[in-house]
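# here you go, sequence then predicted model.
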Amino acid sequence: MTSLKTSKFATPIDLYRVISRVWSGDTSSPTDAWSPSNPAQNHCSITALVVQAYFGGDILCTRTVGGTHFYNLIDGKKWDITVSQFKEPIPYDDTASSRESALADTSPEKYALLTSRLEAEMNRV
């Protein structure tokens, strides 16, 4: 996985505005649990990887009712751009994680698919 740090995104919120348009069932983990009415659902690990590729920082995780949830820490600020998938507040415990752990929750193929769609969407805008 290569760094994507040269981007049009000033903040993770700018990234969210684009990536949320390209999340889909074939990029979520697990694939069969995704719904277009909740596009962030099951995209935390893959999105944390993309956020880190663009902005650096660390990947964190926490346990939720549904399992492990991944998000980012960039320059001392917590960023969770998939938080909208949850109906209840997340009990963040900010456990240090890694690209390897987040990737183990998704796949290199899904990461490549999501980043290629993201780049295509950026070029379309």
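Here it is on my side, so go on.

# alpha carbons only for contacts and neighbour counts from here, please
Will do.

# the spatially closest residue to Gly57 that is not a sequence neighbour and Asp26, how far apart?
What sits nearest to Gly57 in space, not counting adjacent residues and going by CA to CA, 6 or more residues apart in numbering, is Ile74, at 4.4 Å. Per CA to CA, to the nearest Å, Ile74 is found 28 Å from Asp26.

# next, the one to line up against it:
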Amino acid sequence: MTAGCPSLIALYRKLREAWSAETGGKWRPDNPAAGQCSVTALVVQDELGGEILKTDVDGAWHFYNQIDGRRVDFTMSQFDSPIGYDDLPSNRQDAFSDTSAAQYELLLGRIRSGS
């Protein structure tokens, strides 16, 4: 995550409140970012623009964003160890292959409604 940018910090706080088992099946109260990467990358792109990137983490794709040339990964806390980012270009279709329209619409709605 990029520290010091008010819009990023505000969005991160909204996301942490909005994530749930309904927005990502691996969600846990003690690890709210778990299973939220693809749906979060989509919503972050909607809200702040930029690109969607991906990297392989233990044999599975992990999605995150690049905004104004800076890597923004709001869900990195789901992992126990540091991520070796590959910063591979991705897209919305790729991220949607790891989530559902219902999860995306729910998270986007929660972010935009403020609840």
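Looks like it came in fine. Fair warning: this is a prediction, and the values are worked out from it, not measured in the lab.

# translate Leu48 of the second structure into the numbering of the first structure.
Matched across to the first structure, Leu48 of the second structure falls on Phe55, judged by TM-score structural alignment.

# neighbours of its match, just the number please.
By other CA atoms under 10 Å, 22 other residues sit near Phe55 of the first structure.

# isn't it up against Asp75?
No - if you go by CA atoms under 8 Å, Phe55 of the first structure and Asp75 don't touch, sitting 9.3 Å apart.

# what helix or strand is the residue positioned nearest the centre of the second structure on?
The centroid of the second structure falls nearest to Thr40 when counting by CA atoms, centre = their mean (2.8 Å). Element membership for Thr40 of the second structure (DSSP states H and E) is helix 37-48.

# show me where the second structure has strands.
51-57, 60-67, 70-72, 88-89 (DSSP state E).

# which stretch of the first structure lines up against the last one?
Pointing back at strand 88-89 of the second structure there. Going by TM-score structural alignment, strand 88-89 of the second structure lines up with residues 95-96 of the first structure.

# how big is the offset of the matching stretch relative to the second structure?
Following the fit onto the second structure, the mean deviation recorded for stretch 95-96 of the first structure is 0.3 Å by mean CA distance after the TM-score superposition for the first structure.

# what's next to that stretch, contact-wise?
By CA atoms under 8 Å, 6 or more residues apart in numbering, the residues outside stretch 95-96 of the first structure that reach it are Asp58, Ile59, Leu60, Cys61, Thr62.

# right, I'll leave it there.
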